[in-house]
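>>> A structural model of the following input is requested.
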Amino acid sequence: MTDPPGAGGHQDLAVLDLLARRYADDPLVERGTMFRGPGLRVGGKIFAFLGHGDRLIVKVPRRRADSAVASGAAEPVTMGQRTMKEWVAFPAVADDAPATERLWLSAADEAYAYVKSLGGS
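Prediction:
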């Protein structure tokens, strides 16, 4: 699936605010943008951002990305004709804001830990 630039709606930004507060104790975490979508960085490296169509896009280890896509929990992220091997998109859960929040918090926590382990600290 192709990920056109842009961010999700107002509800998505509220979840991004929640994520930002979640990592407020880490001075290395800051807001940033990726492909014109608002997101979060740790140590200058993006670990999560809002994609078009109510999706949270995160960076996780390749095996985890493959597993999440294979299980149907996430979608692959394609930029142009290239599938990004460590990036996956978690769509919002239809008509269930609390379930979306739980899913996205979990995905962001995993991405934060992974990217930070890559030298973001």
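>>> CA atoms for contacts and neighbours, from now on please.
OK.
>>> helices of the protein, start to end?
10-22, 62-71, 97-115 (DSSP state H).
>>> elements contacting the longest one?
Pointing back at helix 97-115 there. helix 10-22, strand 45-51, strand 55-59, strand 82-91 (3 or more C-alpha pairs under 8 Å, 6 or more residues apart in numbering; DSSP states H and E).
>>> second chain to compare with the first, below:
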Amino acid sequence: MSRSTNRPSSPEHSGEDAGRDLYDELTDDLLYDPAIGRATMMGYPCVRLAGVFLASYDERNGLVVKLPGERVAELIRSGNGEPFAPAGRTFREWVAIPVPDRELWTELLREAVDFARGSL
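Model prediction:
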């Protein structure tokens, strides 16, 4: 069901639905690791590694991943990412990737898993 009567309900007409579909597909691929599971973060779907949040998805920001601060800055400088600032507070180790891009999202999810493993 569409959240708004002004939005098309079919995925082929909505970038938001296409982004969510891609997020679900790519994060499904991570679930081979028993330490990785689904949860919610700030009301949005996310994946965690042994309880450590590593990625989320929301309609406004697209894919949101936790990475080292230097990598976040690099993605923002390159134009591939945007600062993640819910409620106006920027999270230094989180970056939003609003445009669905299978290759980039796959790479960043792998990086997020590696970063989460390093924090355990």
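>>> redo the helices of structure 1 as TSV? Include distance to residue 40 of structure 1 and mean neighbour count.
Putting the helices of structure 1 into TSV (distance: least, C-alpha to C-alpha, whole Å; neighbours: other C-alpha atoms under 10 Å) gives the following:
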stretch	distance to residue 40 of structure 1	mean neighbour count
helix 10-22	7	16
helix 62-71	19	15
helix 97-115	9	18
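>>> can you redo these as a markdown table with distance to residue 86 of structure 1?
Shown next, in a markdown table, are the helices of structure 1 (distance: least, C-alpha to C-alpha, whole Å):
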| stretch | distance to residue 86 of structure 1 |
| --- | --- |
| helix 10-22 | 20 |
| helix 62-71 | 5 |
| helix 97-115 | 10 |
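>>> of all the ones you listed, which lies closest to residue 43 of structure 1?
When the helices of structure 1 are compared by C-alpha to C-alpha, helix 97-115 sits nearest residue 43 of structure 1, at 8.6 Å.
>>> how far off centre is the closest one?
7 Å (C-alpha atoms, centre = their mean, to the nearest Å).
>>> tell me what angle that helix forms with helix 62-71.
Helix 97-115 of structure 1 runs at 150 degrees relative to helix 62-71, counting by axes from the mean of the first three to the mean of the last three C-alpha atoms, to 10 degrees.
>>> which residue packs closest to residue 64 of structure 2, ignoring adjacent ones?
In space, residue 64 of structure 2 comes closest to residue 96 once its chain neighbours are excluded; the distance is 4.4 Å by C-alpha to C-alpha, 6 or more residues apart in numbering.
>>> verify the stated contact: the one you found with residue 81.
Yes - the criterion here is C-alpha atoms under 8 Å, and residue 96 of structure 2 meets it with residue 81 at 5.5 Å.
>>> the two: which has the busier surroundings?
Taking neighbours as other C-alpha atoms under 10 Å, residue 96 of structure 2 and residue 81 compare with residue 96 leading, 25 against 21.
>>> what lines up with the more buried one in structure 1?
In structure 1, the residue equivalent to residue 96 of structure 2 is residue 89, according to TM-score structural alignment.
>>> quick check: its match vs residue 22 of structure 1, distance?
Separation of residue 89 of structure 1 from residue 22 of structure 1 (C-alpha to C-alpha, to the nearest Å): 20 Å.
>>> what do you get for residue 88 of structure 1?
Residue 88 of structure 1 is 21 Å from residue 22 of structure 1, by C-alpha to C-alpha.
>>> with residue 39 of structure 1 instead?
For residue 39 of structure 1, the distance to residue 22 of structure 1 - C-alpha to C-alpha - is 13 Å.
>>> can you check residue 43 of structure 1 too?
16 Å.
>>> please apply the same query to residue 112 of structure 1.
Taking C-alpha to C-alpha as the measure, residue 112 of structure 1 falls 11 Å from residue 22 of structure 1.
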